[in-house]
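Visitor: Could you work out the structure for the sequence below:
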Amino acid sequence: MVLGPWDRNWERWRPSYRAEKNKNNDNNNNLLSLYYTVMLRFYYEIFSVITAQEEELKALKKRLSTAQPKVAFSAALRDSGGGHIGPFTTNTPLQYKRVFSNTGSSYNPATGIFTAMVRGVYCFRYSMYGNNSGRPNSVVSLMKNGEMLVTTWNTDDSVNVHESASNTAVVQLEVGDGVYIQLWANRVLYDDRNNYNTFTGFLLFTV
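Guide: The predicted model follows:
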């Protein structure tokens, strides 16, 4: 077979062409390998960051759940029936018998006293209702270890028969401190299934 000029040139260039083609293929393979290596490292680092953040979040939740006790209660004065409470001849702690919640079991419905199990800052709130037609007026106080913190009362007249009031205090308690609501001597409250008189408290944070 006789080769023409083009064929003779091609036969002369073919080795260099093949070498260049192989070189280009190697470069492409190297670039592709580098791309996959970079992407793999990128996704690995992202995965590592997400995993570390998840572990930190789990640890934080665990610390919060163990470091912060759960303390909260809420109760109403009567567990059944209706009528007046009082008057008594002396100042008397009120027993809120209908317990809505008592997380931590720090409130005792038999005595009406909340006892702090942990040192911390607590919030307490109470409501008071009087239906005092022809009776003494209502006066109650939030007490801490026998010390009066805040007080509410209503007037005793023929115009303001149905009256309600509430008060709130944020106080620091030591372990064993007792908090309760006190009805003053010779005063009355009224309550029924509507739960006008309530006593609520919860731990804000430990100290």
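
Visitor: only C-alpha atoms for contact and neighbour calcs from this point on.
Guide: Will do.

Visitor: Tell me where the protein has helices.
Guide: 5-67 (DSSP state H).

Visitor: so what's the closest residue to residue 111 other than its chain neighbours up against?
Guide: Among residues not flanking residue 111 along the chain, residue 95 sits closest, at 5.6 Å (Cα to Cα, 6 or more residues apart in numbering). Neighbouring residues of residue 95 by Cα atoms under 8 Å, 6 or more residues apart in numbering: 77, 109-113.

Visitor: Also residue 176?
Guide: 115-117.

Visitor: Show me which of these are buried.
Guide: By neighbour count, with 16 or more other Cα atoms under 10 Å, the contacts of residue 176 hold 115-117 as buried.

Visitor: out of the residues you listed, which one sits closest to residue 91?
Guide: residue 115 (19.6 Å; Cα to Cα).

Visitor: Go ahead and confirm that closest one touches residue 179.
Guide: Yes. Using Cα atoms under 8 Å, residue 115 is in contact with residue 179, at 6.5 Å.

Visitor: What is the neighbour count of residue 205?
Guide: 17 (other Cα atoms under 10 Å).

Visitor: Just to check, it is in contact with residue 123?
Guide: No. Look at residue 205 against residue 123 with Cα under 8 Å: they stay out of range, at 9.9 Å.

Visitor: ok so, going back, drop anything exposed from the contacts of residue 95.
Guide: 77, 109, 112-113.

Visitor: Make TSV from those and add distance to residue 147 to it.
Guide: Shown next, in TSV, are these (distance: Cα to Cα, whole Å):
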residue	distance to residue 147
77	21
109	20
112	16
113	13
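
Visitor: Go through those and name the one nearest residue 166.
Guide: residue 77 (14.1 Å).

Visitor: show me what contacts that closest one?
Guide: Contacts of residue 77 by Cα under 8 Å, 6+ apart are 94-98, 191, 195, 197-199.

Visitor: And this one, please, so the two structures can be compared:
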Amino acid sequence: MKRAPVLLLTLCLSGALVRAETASESDIRAELGALRATVEELRLMESRLAASENKVQAQENSAEDLRAELIATKMELRHFKERAEEMEKKMAGGPKVAFSVALTGTVGTFNAETTLIYPQVITNIGNAYNVYTGFFTAPVSGVYFFRFNTMDGRKGYHMGAALHKNNQRVLLNIAWNHQDDHEHVSNGVVLELSQGDVVHMRLPAWYRVTDWVGHHYNIFSGFLLFAM
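Guide: Model (predicted):
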């Protein structure tokens, strides 16, 4: 009879131990699950942090590239500024050449091409234009600009003029006067000249140009852009 209570007690203790063990495993699983969730969250945060760091690094690299480009641009601008200042100094200290001359009265017609001599001097800085020969002689090697205008009012005839460098024709502008009115032609050109080169205007054979004192319908002009 004494064995029954002992057996019953043993069974009760075994059940309690089983319940205790079961409760512990459940708590552990819950804690493990929470821990896994926390670890996963940390991994996501680490991934986002790495992505943010990469983005920041890319922006820093881009900023560095922009800084390098800005520095290069500033250096290039400084170089051009220095060259411009040098050219300004050369031009300020170099020769000054400019002229504008005009015809007076009627010139032509001639049975051969003829040099136009412009007797009325409006400007002749540097005295490079010769009023007796009609020649402009380059005092220094450089780049020059020349312009001319011609006019005639004779109906039914050609008018115009040609610009020559030394003995070579550079420009020829002509017009046919269809009505009894003033007919004009003009042109301009930039030429590279060596010291001593000559530029002048010529009237083609059987052509005529007309001017009146003070009107300046027929002008020949030029000036030095820069010496070389």
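
Visitor: After superposition, what is the TM-score?
Guide: Put the two chains on top of each other and the TM-score (TM-score structural alignment, normalised by the length of the first structure) is 0.64; 142 aligned residues with a Cα RMSD of 1.9 Å.

Visitor: Residue 41 of the first structure versus the residue nearest to residue 111 of the first structure, what's the distance?
Guide: Going from residue 95 of the first structure to residue 41 of the first structure by Cα to Cα, to the nearest Å gives 66 Å.

Visitor: got it, and residue 139 of the first structure?
Guide: 72 Å.

Visitor: Tell me which of the two has more neighbours.
Guide: Remark: of residue 139 of the first structure and residue 41, residue 139 carries more neighbours, 22 against 12, as counted by other Cα under 10 Å.

Visitor: Map residue 38 of the second structure across to the first structure for me.
Guide: Using TM-score structural alignment, residue 38 of the second structure lacks an equivalent in the first structure.

Visitor: hmm, I was thinking of residue 140 of the second structure
Guide: Match for residue 140 of the second structure (TM-score structural alignment): residue 118.

Visitor: can you tell me which residues contact the nearest residue to its match once chain neighbours are set aside?
Guide: Counting by Cα to Cα, 6+ apart, residue 175 is the residue found nearest to residue 118 of the first structure once chain neighbours are left out, at 5.1 Å. Applying Cα under 8 Å, 6+ apart to residue 175 of the first structure gives the contacts 115-119.

Visitor: Roughly how far does the counterpart of residue 175 of the first structure in the second structure sit from residue 34 of the second structure?
Guide: In the second structure, residue 175 of the first structure lines up with residue 195, judged by TM-score structural alignment. Distance, residue 195 of the second structure to residue 34 of the second structure, by Cα to Cα: 95 Å.

Visitor: Could you do residue 194 of the second structure as well?
Guide: 93 Å.

Visitor: ditto for residue 25 of the second structure
Guide: 14 Å.

Visitor: What is the equivalent residue in the second structure for residue 195 of the first structure?
Guide: Match for residue 195 of the first structure (TM-score structural alignment): residue 216.

Visitor: what about its match, neighbour count?
Guide: So residue 216 of the second structure, with other Cα under 10 Å, has 19 neighbours.

Visitor: leaving aside the residues next to it on the chain, what's closest to it?
Guide: residue 102 (5.8 Å).

Visitor: What's the match for residue 50 of the second structure in the first structure?
Guide: Checking with TM-score structural alignment, residue 50 of the second structure has no match.

Visitor: which SS class is residue 50 of the second structure?
Guide: Secondary structure for residue 50 of the second structure, judged by DSSP: H, G, I helix; E, B strand; the rest coil, is helix.

Visitor: Report how many residues lie close to it.
Guide: Neighbours of residue 50 of the second structure (other Cα under 10 Å): 12.

Visitor: ok, it to residue 36 of the second structure distance?
Guide: For residue 50 of the second structure relative to residue 36 of the second structure (Cα to Cα), the value is 21 Å.

Visitor: How about residue 222 of the second structure?
Guide: 91 Å.

Visitor: and what of residue 148 of the second structure?
Guide: In this view, residue 148 of the second structure and residue 36 of the second structure are 94 Å apart by Cα to Cα.

Visitor: the more surrounded of the two?
Guide: residue 148 (23 against 12).

Visitor: just checking, the more buried one touches residue 184?
Guide: No. Applying Cα under 8 Å, one finds residue 148 of the second structure not in contact with residue 184, separated by 10.7 Å.

Visitor: residues shared between the contacts of these two?
Guide: Contacts common to residue 148 of the second structure and residue 184, judged by Cα under 8 Å, 6+ apart, are absent.

Visitor: for stretch 203-223 of the second structure, which positions count as buried?
Guide: So stretch 203-223 of the second structure, judged by 16+ other Cα under 10 Å, has buried residues 203-204, 207-211, 216-223.

Visitor: oh sorry, the question was meant for stretch 156-173 of the second structure
Guide: 158-166, 172-173.

Visitor: Which of the residues you listed fall in strands?
Guide: 158-165, 172-173 (DSSP state E).

Visitor: In CSV: those residues, plus distance to residue 69 of the second structure.
Guide: Formatted as CSV, those follow (distance: Cα to Cα, whole Å):
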residue, distance to residue 69 of the second structure
158, 60
159, 58
160, 55
161, 53
162, 51
163, 49
164, 49
165, 47
172, 50
173, 50
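
Visitor: Out of those residues, which is nearest to residue 66 of the second structure?
Guide: Of all those, residue 165 has the smallest distance to residue 66 of the second structure: 51.0 Å, by Cα to Cα.
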